[in-house]
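Asks: what would the 3D arrangement of this be:
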Amino acid sequence: MDQNFRKLVELLLPAGILEYFDLIDSNQDKEGIHIYLEEKNSIPVEHQHKKAHSKGFFSEVVIQDFPIRNQRVMLHAKRRRWEVLEDG
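Replies: Model prediction:
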C-alpha cells in the first residue's frame, strides 16, 4: 500500500487496526461507506509456539464506526480461523 494512502487510511480507521487487518476493498452506497478488512495471515501470539495454519475465515462481522462526512461507516471484518496441528 502506498505510504501516503496508508497514512490517510490510518487517520480514518480505528487506531492500530492496520497492524492486524489488511484493507481489501471499500465502496459507497445509499447506506454509507463500507470498508472491507481481512485479518493478516500471521499466527496469533497465543499460538506462535505451536504448529498452526490458517483454515479460512470466520463469518464476516459488521461494525458500525463513527461517521465520515455525515455518512455511516460500516467496517466489514473477517477473522482467520486457525488450526493448531500440535503443541510445541
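
Asks: every contact and neighbour count from this point should use C-alpha atoms.
Replies: Fine.

Asks: which element is the closest residue to residue 31 other than its chain neighbours on?
Replies: Nearest-residue entry for residue 31: residue 72, 6.9 Å, with adjacent residues in sequence omitted and distances by CA to CA, 6 or more residues apart in numbering. Taking DSSP states H and E as the definition, one finds residue 72 inside strand 71-78.

Asks: ok now that strand, how far from the chain's centre?
Replies: 10 Å (CA atoms, centre = their mean, to the nearest Å).

Asks: for the next helix or strand after that strand, name the packing helices and strands.
Replies: Moving toward the C-terminus from strand 71-78, the next helix or strand (DSSP H and E) is strand 80-86. Packing partners of strand 80-86 (3 or more CA pairs under 8 Å, 6 or more residues apart in numbering; DSSP states H and E): strand 51-57.

Asks: let's compare: structure for the following, please.
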Amino acid sequence: MKHKEVPNKYEFFASFFLPNGMLDWFDIVRIEEETNDGTKKFDGFFSTILHIYLDERDNREGETLGLVPNGFTEPTTIKDYPIRDRKVILHVRRRRYKDADGRSIILNHYPLKSDGTELSVEFGVFLKDDPR
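Replies: Predicted structure coming up:
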C-alpha cells in the first residue's frame, strides 16, 4: 500500500472526488448542498445538487515577474461526476494579476472542461467512452 503524508486530511479526502490535479491548482473555498426540485432538464434523477466553489491558488514563481494579484475572474461552471445521488457542479474562479503596465492578465490555462462542453475533462471522456 502506498503511504502519503497528508498536510490537510480534508484535501486528501476531496482529491478522490474532484478532477485529477484540481487541488494542485485550486483551493476549496465553500461547499453548498441544494435540494433539487427536479424542474431543470435532466436534473430530476438527482435528489440534491452539490455546489463546490474553488479559487485558483497564487502559483506565481516569486515576485520576479512583477505581477500583482488583481482579484478573480467570474466563475466557470463545470459539471462533474455525480457523488452519492448528488449532481456535482464545480464553480471555478481563476486568479487575475496586473503586470507592470497595469494590464490585467491570467497566468495559467488549465484543462478544466472537455472541448465544446460544460463537463470536466474526465467526465467528458467517461461519457464519450460509454457504449450506450
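
Asks: please identify the buried residues of the strand holding residue 72 of structure 1?
Replies: Along strand 71-78 of structure 1, these residues count as buried under the neighbour rule (16 or more other CA atoms under 10 Å): 72-78.

Asks: related to what we said a few turns ago, surely the residue nearest to residue 31 of structure 1 touches residue 29?
Replies: No: between residue 72 of structure 1 and residue 29 there is no contact, the gap being 10.1 Å when judged by CA atoms under 8 Å.

Asks: on that earlier part again, how about the strand holding residue 72 of structure 1, which residues of structure 2 does it hit?
Replies: Residues 86-93 of structure 2 are where strand 71-78 of structure 1 aligns, taking TM-score structural alignment as the criterion.

Asks: what's the mean distance for the matching stretch versus structure 1?
Replies: After superposition onto structure 1, the average distance of stretch 86-93 of structure 2 to its aligned residues comes to 0.6 Å, using mean CA distance after the TM-score superposition for structure 1.

Asks: hang on, residue 53 of structure 2 packs against residue 78?
Replies: No: under the criterion of CA under 8 Å, residue 53 of structure 2 lies out of contact with residue 78, with a separation of 10.5 Å.

Asks: next, the angle strand 51-57 makes with the strand holding residue 72 of structure 1.
Replies: Relative orientation of strand 71-78 of structure 1 with respect to strand 51-57: 130 degrees, computed using axes from the mean of the first three to the mean of the last three CA atoms, to 10 degrees.

Asks: ok, for residue 53 of structure 2, nearest residue in space, not its chain neighbours?
Replies: In this structure, residue 53 of structure 2 finds its nearest non-sequential neighbour in residue 91, 4.7 Å apart by CA to CA, 6+ apart.

Asks: distance of the one you found from residue 35 of structure 2?
Replies: Between residue 91 of structure 2 and residue 35 of structure 2 the computed distance is 17 Å (CA to CA, to the nearest Å).

Asks: and if you look at residue 26 of structure 2?
Replies: For residue 26 of structure 2, the distance to residue 35 of structure 2 equals 26 Å [CA to CA].

Asks: picking that back up, quick check: the farthest pair among the buried residues of strand 71-78 of structure 1?
Replies: 72 and 78 (19.5 Å; CA to CA).

Asks: what range in structure 1 does the longest helix seen in structure 2 sit on?
Replies: For structure 2, the helix reaching the highest residue count under DSSP state H is reported as helix 121-128. Using TM-score structural alignment, none of the residues of structure 1 align to helix 121-128 of structure 2.
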